[in-house]
Structure formats: structure tokens, C-alpha cells
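In: Based on what follows, work out the 3D shape:
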Amino acid sequence: MASLREIKGRISSTKKTKQITKAMQMVSASKLNRAEENAKSFVPYSEKIQEVVASIAQGGGDASHPMLEEREVKRRGYVIVTSDRGLAGAYNASILRKAYQDIWNNHTSADEYRIIAIGRIGRDFFRKRNMAVDKEITGVADQPDFEDIKELASETVDLFTEEDIDELYVYYSHYVSAITQEVKKTKVLPLNDISAEQATKSSSASYEYEPNQEEILSVLLPQYAESLIYGALIDSKASEHAARMTAMKSATDNADDLIDDLSLTYNRARQAAITQEITEIVGGASALE
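Out: Alright, predicted model coming up:
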């Protein structure tokens, strides 16, 4: 059995750890509120730009654009959104497991895919497995602005327009609630599968295009594709804060349970030591009689 000093030391260190996890839980809860607002405020913009794109694409005119056309898939691009830090439960592991399995199952050669990593955890994961990361960005703010990833998003979209890749997917964690997040795989390019629902929505609105539909598409479609990447990032940030808050709450609760168990063990050991001392004193007194 451990000595009283060792048990007391474990109790002290566990209490200090609890203070840290409790503080991290509160910080993540604060960040989550703002990240959730950012994710929700982005939805109207995303829906409106998708509605306009659907209106042009489904309008039956002569407008066309390479981003709307499906072609033979020789190489795929994968945008993997993870965090820069750990201590977020299964947040990163779930995203990386899904992306890694898809890449492993769909490709036999490294020439058949391109990896774009947003976040240090994802970048290091693929590098450790000798999988080339073509583009990367780390140190993204907890409340990111579009300017933070504008260059990366633009370069990623250019990979498609320059036919370096023929499809582009983004993997991220979708925020459902503070205790629920789910891994999502979203097709970014080509934009040939605009939903019938969006086409129906757009048909209820009347648009006049100046100077013409093709010129509007040439500007709007790259912005739309970039917005999908940015939307995945801010959604993923909300999930990250929620996952870290939940993980730190679990760690704090576990620390409480451990402190209770150690305190009980300490009290039992202390009682046993006191009993032993009393027994020795009584035994010594008896020997003197």
C-alpha cells in the first residue's frame, strides 16, 4: 500500500489537474457560444449564393462553366479540417479515420490524390504515414475570418480549374449540438449536383443578370466553392470547441471521482496508522507493568 505522503501527493496533483481541466472547460464553453453564432450567421449567405448559382445553372440558358461540368476522375483532392491542438476527445480521430479510410480504399497510388490540410493534427497525421500534404495551413484563429484561409481556398479551387484534380471533397466535423458532432464528407467540386430543392427555391425568384450569365458564373462559382471550404471550417471550429468542452468536463468529473477514491484510501490508511500506533503504545505500557 502506498504511504500517506504518496496518497496525499496524488490528491494534491489531481486537484491541480482538476483546476486546469475546469478552466479549459469554461474557456471552451465561452468560445463555443461565439463559434456557434458564426456558423449560424454564415448559413443565410451560403443559401443565397447557392440559390443564385442554382438559378443560373438550372435556368436552361447557354451559360456554362468548367466547375459545373463533370469529367473523368483521374485525381481527387481532399481538404481535411482538423484542429491545431488535442484534448478534444475523439474530434480529430473521427475525421482522420474517415478521410484515411476513403483515401486508402479509393486509391492505389499517391499520384491519384492531393491532400490539403487545415490544422496541425491532420498535417502531422498524414506526414507520419508518408502521405504527401500538398497544401497546408496551421494556426487558424478560434474565430476565423475568411481572409485567414482565402489564399489556401483560392489555390485549392485553382487545382480544379487547372485540371490538376478532377474532384474535390472536404472532410470536417459538423456541429449538431454541444454534445453531438458528426463527421461530414462534402463534395465541393464539380458543382454538377445542385439539389433539386435549391433549383425549386431559385425558380420562385426572378433575377436579371448583368452583363450576362456566363460572366457572373465566372466570378460567382469560384467564390461559392471557396465559401464551402470556409463554411466547413467555421462549422468545424464550433464542433472543436464543443468537443473540447465535453472532454474537459469529463476529465473534471473523473478528477472528482479520483479525489474521492484517494481521500477514502487516505482516511483508511491514516486510521490504520493511528490504530497501529495505539496498539504499540498499549503493548509497550503492558510490557512495563
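In: From here on, just use CA atoms for contacts and neighbour counts.
Out: OK.
In: Pull the residues that contact stretch 121-138.
Out: Here stretch 121-138 makes contact (Cα atoms under 8 Å, 6 or more residues apart in numbering) with 80-86, 92, 96, 110, 114-120, 149, 152.
In: isn't there a strand covering residue 182?
Out: Yes - using DSSP: H, G, I helix; E, B strand; the rest coil, the assignment for residue 182 is a strand.
In: quick one: it and residue 98, what's the gap?
Out: Going from residue 182 to residue 98 by Cα to Cα, to the nearest Å gives 11 Å.
In: just residue 144 next, same as before
Out: 24 Å.
In: Could you double-check that residue 164 lies in contact with residue 75?
Out: Yes - taking Cα atoms under 8 Å as the definition, residue 164 is a contact partner of residue 75 at 7.3 Å.
In: show me where the protein has strands.
Out: 76-81, 113-118, 135-137, 167-177, 180-189 (DSSP state E).
In: and this one, so I can compare the two:
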Amino acid sequence: MATLRDIKRKIDAVKKTSQITKAMNMVAAAKLRVAQQNMEKFHPYATKFNEVISRLAVGVEDDGSFELLKQREEVKNIELVLLTPDRGLCGSFNNNLIVTAEKFIAAKKAEGITVTLTAVGKKGYDYFRRRNIEISKRMTGILNKPSYDDAVDLGRELIAKFESGVCDEVYVIYSNFISIVRQAPAVFRMLPIAPEKTEGGEGGSNVEYIFEPSHDALLNDLLPNYVFIELLEYFYQTAVGEHAARMAAMENATSNCKELVRTLTLTYNKARQAGITKELMDIVGGAEALKK
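Out: I've put the predicted structure just below:
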């Protein structure tokens, strides 16, 4: 049985841990607020840009003049971009993304397709470098402060690989931010580009447009930017999801620490009371013995 000193020492240690987790919760909340504001400002632009690409790409998906829209007849190689944070202490957030990537890789390998990994984030890289997975590129620090320059650098490399035939498709696994308490891993095929078609109404396929400059010139300029903007959107969503998951994890850890302190304090008081009772019994027994 633990002594009173051991229990007291453990209570002090748990209280110090509680202070650390509470501070980390506050830091995560502050970072979440900033990251969420940036994501909410950028999301309407990304949505509208996707809509513009959808309108421009109507009727040219099968045209071989646009390499980024060209579907490969046979898919043999896939480049997978996995977005994960550089740090842990965010619950099951990292594990969910890694498990999704593992299932995706296993499914493609079962079809006889080779998957090469681009690891954006330290956690994903550390996990898969110990597995038999080829990692073509490693990037860290991206989610700390997502920027358009990072999206352009990564996007250009992915486009170059696709156009040169190094890979036949490019997929991205990221965290889809649904709410503060829910973030779900998502898989998106980025290349070849397959924008959603609008149906009917304003912007539908039955509407004719006059383009200036030409339709081809616009697509040649906007298709690469579509890749950059989608990547930046996924950077923002994954970064916000990381901070939200860490905030929730640290809040749960703080609550668990408080519950453990209550339990240990109760154990400490019971042990102390038992010690006092034993001493009283010894005193009473000694007094009775002296009387006799």
C-alpha cells in the first residue's frame, strides 16, 4: 500500500500536469481562433474558383489539349499527398489520417497500383518511413502557418509529375473540418482535374459565354491555379482541425487530472484517518495496560 508521502507526491504531480494541459488548451484555443478566421475568409474564394473552373471545363474534359483534365487510360502509379500535423497531443486526429492513408494504399496495392507518398507533416512521415512505403518528398512546418507560396511549390511539383507521366493520378488525404468537435479524414482526387458540373440555371451547361481572352487561354492559366487553391484550402482545413482536436484533447486531459486529484485526495484522507485511528488505538491500549 502506498504511503501518505507517496500519495501526496502523486497529487502534486497530477496538479502540475493539470496546469500544463490547461495552458496548452488555452494556446490551442487562441491558435484555433486565428486559423478558423483565415479558413473562413478563404473558403468562399475557393468555392467560387471551383465554380468558375466547373463552367470553363464543360465540354473539354475529353480534349487532349488540356493535360490536367486528361484521364489516363490505365492507372499504374499514384502520388498520394498526406497532410498531418508536426506535433501530437491532439487525440486521435493523427491516427485517423494515418489509418485512412493505410487503407487507401492497401486498396490500391491490391489493384496492382504503385503508390508513392508525399508526406506533408512530421507525424505522417515518421510513421510511413518505418513501413515499406516509398516517400518521394517530405515537407514540415506547412500547417503551422499555411501560405499560398507553399501551396504553389507543392502544386507545381505535383503538376510536373502528372504531366511527365511519373504518376497517373494524384490524391490528397486531409482533415475535413466539419465543426469544432468533429473532423473527418477525407480523400480527394486532385489530378486529373474533374470539377463538378453545374446543372441548369445560372452557370449551367446550356448557358453560352463570351471569353476574353480565349477559352483555351483562360483554362491554361486557371487550371494550375485550381490545384494551388485546392491545396491551400486543404492546408487551412487540416490546420484548423489540428487545433480543434488538440484543444478538445487538452480539455479532456485537464478534466481527467481534476478527477484523479479528487480520487487521490480521498485515498489520502482515508489513509491518514486510518493512521490516526491506529495511533489512538495504540494510545488507548497502552493506557489500559498501565491501569492493569
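In: Export the strands of the first structure to TSV and append columns for distance to residue 284 of the first structure and mean neighbour count.
Out: Listed next are the strands of the first structure as TSV, based on distance: least, Cα to Cα, whole Å; neighbours: other Cα atoms under 10 Å:
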stretch	distance to residue 284 of the first structure	mean neighbour count
strand 76-81	72	25
strand 113-118	73	24
strand 135-137	74	16
strand 167-177	67	22
strand 180-189	65	19
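In: Out of those, which is closest to residue 259 of the first structure?
Out: strand 180-189 (28.5 Å; Cα to Cα).
In: which residues of the second structure does that closest one align to?
Out: Mapped onto the second structure using TM-score structural alignment, strand 180-189 of the first structure spans residues 182-191.
In: Relative to the whole chain's centre, how far out is the matching stretch?
Out: 10 Å (Cα atoms, centre = their mean, to the nearest Å).
In: Stretch 118-137 of the first structure too?
Out: When C-alpha coordinates are averaged (Cα atoms, centre = their mean), stretch 118-137 of the first structure and its chain have centres 15 Å apart.
In: give me the stretch of the second structure that that stretch matches.
Out: The aligned range for stretch 118-137 of the first structure is 120-139, by TM-score structural alignment.
In: how long is that stretch from one end to the other?
Out: End-to-end distance (Cα to Cα), stretch 120-139 of the second structure: 5 Å.
In: hang on, the earlier thing: mind putting the strands of the first structure in CSV, distance to residue 24 of the first structure included?
Out: Below are the strands of the first structure laid out as CSV (distance: least, Cα to Cα, whole Å):
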stretch, distance to residue 24 of the first structure
strand 76-81, 22
strand 113-118, 23
strand 135-137, 24
strand 167-177, 19
strand 180-189, 19
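In: closest one to residue 69 of the first structure among those?
Out: Going by Cα to Cα, the one of those nearest residue 69 of the first structure is strand 180-189, 9.2 Å.
In: What angle do strand 76-81 and that closest one make with each other?
Out: 150 degrees (axes from the mean of the first three to the mean of the last three Cα atoms, to 10 degrees).
In: What is the mean deviation of strand 180-189 of the first structure from its aligned residues in the second structure?
Out: Mean deviation of strand 180-189 of the first structure relative to the second structure after superposition (mean Cα distance after the TM-score superposition for the first structure): 0.9 Å.
In: name the helices or strands packed onto that strand?
Out: Counting contacts by 3 or more Cα pairs under 8 Å, 6 or more residues apart in numbering; DSSP states H and E, strand 180-189 of the first structure packs against helix 91-106, strand 167-177, helix 213-288.
In: quick one: the first one to the second structure mean distance?
Out: What it means is helix 91-106 of the first structure. Using mean Cα distance after the TM-score superposition for the first structure, the mean distance for helix 91-106 of the first structure is 0.9 Å.
In: according to the alignment, that helix goes to what range in the second structure?
Out: Going by TM-score structural alignment: helix 91-106 of the first structure matches residues 93-108.
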